[in-house]
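Peer 1: sequence? don't have it. structure:
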């Protein structure tokens, strides 16, 4: 089996290279043609979707995992065409190639396809209502994958963090070392999810004998706010001896921290269908924080 991973340098992409290795040959792509460790890989430019079929024709993978995306939520508002090329058009091109050749496609989406007005965890079949360009482009990417007609596994996830890349956990540790107080939004609710969990669940889904196709929600279990997430990061880091002191984490409202794009106020995702269909047990989000912190400490 040959598995092609788009976005091999991202948070999830780097974990996929590890998690998918037992399945067979794993080929990584990045826009630059280089991985974070400096090693060379294939070039895939999602800003030029029309260039992707030639790459796929040359490599002819038996499985494709798309972990590449434009994830800069605020920048997407200023550069909507680029966001749509990366998040909607490129996945559509890949999905049509996969459908024509019978190659299963894994594609990742986001809690931002919902407007956050819900009062219970969102089900995969709930109506979408994105608040900005990023969410709309990701929703349109999902639809492009579906209408291509091939076997697909769309995994929506949220609040991704890892010991590498740009994410909330690493930002909190950096800012906490510089400041005595951090003001963090407390009225947005979701589920912090480690990239390693997403990659491991993906590998399990690809090994599943059922040949399932559809959309699932893939996050850790439980929920918290960004403020609660920050407090847990510092609590565990302090207990592990990674930091000598923890800053004061002050809760604020979304209105006190304005951004160009509205974020969903409530974006917890219901993962029950994923757990049932693939037999995957999803750990509490606090466990993921601990694992990422331990990896950072080892580094």
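Peer 2: Nice, I can see it. Computed from a predicted structure; not experimentally measured.
Peer 1: CA only for contacts and neighbour counts going forward, please
Peer 2: Will do.
Peer 1: just the helices in this structure please.
Peer 2: Assigned by DSSP state H, the helices in the chain fall at 11-19, 52-59, 73-78, 80-84, 90-101, 133-147, 168-178, 195-207, 226-239, 272-278, 285-298.
Peer 1: put this beside the first:
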């Protein structure tokens, strides 16, 4: 709030002497996300713990969100234009790397209890991807996300290819910002998100991938944080004007970045709400003979 002039002289000393890289547009946006999104997740996890309930879903979402934030933020602090001004307060961020990893590992070890009729499992897992239009849409999106991630990685690394030059100039010049946060985020997408995208495509074609829900939550949290920070920083007044989105590229910018933010949330929702397909390992004989098995049960 101080960075945007809403309050004054509350954090000025820390912003100057503690973590000066928070004065960037990226620093401003991750602060907003920490103070709103992460704050709500903390309240939800504390409430679940106090009430003796599981916080697995929100814990995985939070872990994905804050880990993406730290994986981009910490390298950017020491390698961008503020890299020569890093102080001891930089190490205050280390717990925000260690604790999310511990929470993620704890949550990943927990297997959900699924009360799904075996007949529903057989029926769901027999259904081809071609008869699941929503899942087919998700597969097409994941292919699109892989291609966009490759393009943005090339743009961030200053590829001379004509399409990369055009994209950098007309859609997302923010990748040229010397703070380097956008470049690191593009590399994180390529090296971490893309392997998940490939695995998720496999999971939509092959029933019973019980890891899909957990990793979809991690990805959804990471995508929400990444895109909130990237979209906001691309448009924020603290980003130099020459690196903000040009008016001619706003439509493409919004389509690409909103899709990368919203669709992973829908994928996580799909995995959580259809346990018959994702949470139960298939029995090959039942899947193959599903029709006769169901008929036999109905006869009985």
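Peer 2: Received the coordinates, thanks. This is a predicted model, so every value here is computed, not measured.
Peer 1: Let me see the TM-score of these two.
Peer 2: In this superposition the chains share a TM-score of 0.31, using TM-score structural alignment, normalised by the length of the first structure; 136 aligned residues with a Cα RMSD of 5.4 Å.
Peer 1: re earlier: how about the helices of the first structure, which one is nearest residue 185 of the first structure?
Peer 2: Evaluated over the helices of the first structure, closeness to residue 185 of the first structure peaks at helix 226-239, with 5.6 Å, by Cα to Cα.
Peer 1: For residue 195 of the second structure, the count of nearby residues, please.
Peer 2: Residue 195 of the second structure has 12 neighbouring residues, counting by other Cα atoms under 10 Å.
Peer 1: buried ones in the helix or strand that contains it?
Peer 2: Residue 195 of the second structure belongs to helix 194-205 when assigned by DSSP states H and E. Of all the residues in helix 194-205 of the second structure, those buried under the rule 16 or more other Cα atoms under 10 Å are 194, 196, 197, 200, 201, 203, 204, 205.
Peer 1: can I assume the fourth one is in contact with residue 212?
Peer 2: Yes - applying Cα atoms under 8 Å, one finds residue 200 of the second structure in contact with residue 212, separated by 6.9 Å.
Peer 1: Residue 148 of the second structure and residue 45 of the second structure, how far apart?
Peer 2: Distance check for residue 148 of the second structure against residue 45 of the second structure: by Cα to Cα, to the nearest Å, it reads 34 Å.
Peer 1: now residue 134 of the second structure
Peer 2: To residue 45 of the second structure, residue 134 of the second structure is 31 Å away according to Cα to Cα.
Peer 1: what about those two, which has more around it?
Peer 2: Neighbours per residue (other Cα under 10 Å) separate residue 134 of the second structure from residue 45, with residue 45 holding more: 19 against 14.
Peer 1: right, and residue 161 of the first structure touches residue 15 too?
Peer 2: No - assessed by Cα under 8 Å, residue 161 of the first structure is found out of contact with residue 15, at 11.2 Å.
Peer 1: Between those two, which contacts overlap?
Peer 2: Counting by Cα atoms under 8 Å, 6 or more residues apart in numbering, the shared contacts of residue 161 of the first structure and residue 15 are residue 195.
Peer 1: Residue 272 of the second structure: what's it in contact with?
Peer 2: residue 213.
Peer 1: gap between it and residue 278 of the second structure?
Peer 2: Distance of residue 272 of the second structure to residue 278 of the second structure, given as Cα to Cα: 8 Å.
Peer 1: okay if I get the helices of the first structure as CSV plus distance to residue 29 of the first structure and mean neighbour count?
Peer 2: As requested, the helices of the first structure are exported to CSV (distance: least, Cα to Cα, whole Å; neighbours: other Cα atoms under 10 Å):
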stretch, distance to residue 29 of the first structure, mean neighbour count
helix 11-19, 9, 22
helix 52-59, 10, 13
helix 73-78, 22, 16
helix 80-84, 19, 20
helix 90-101, 13, 22
helix 133-147, 19, 23
helix 168-178, 25, 16
helix 195-207, 16, 21
helix 226-239, 32, 19
helix 272-278, 27, 16
helix 285-298, 24, 17
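Peer 1: Those helices: which one's closest to residue 109 of the first structure?
Peer 2: Nearest to residue 109 of the first structure, of all the helices of the first structure, is helix 133-147, at 6.1 Å by Cα to Cα.
Peer 1: So which elements touch the closest one?
Peer 2: The contact analysis (3 or more Cα pairs under 8 Å, 6 or more residues apart in numbering; DSSP states H and E) places helix 133-147 of the first structure against helix 73-78, helix 80-84, helix 90-101, strand 105-110, strand 152-157.
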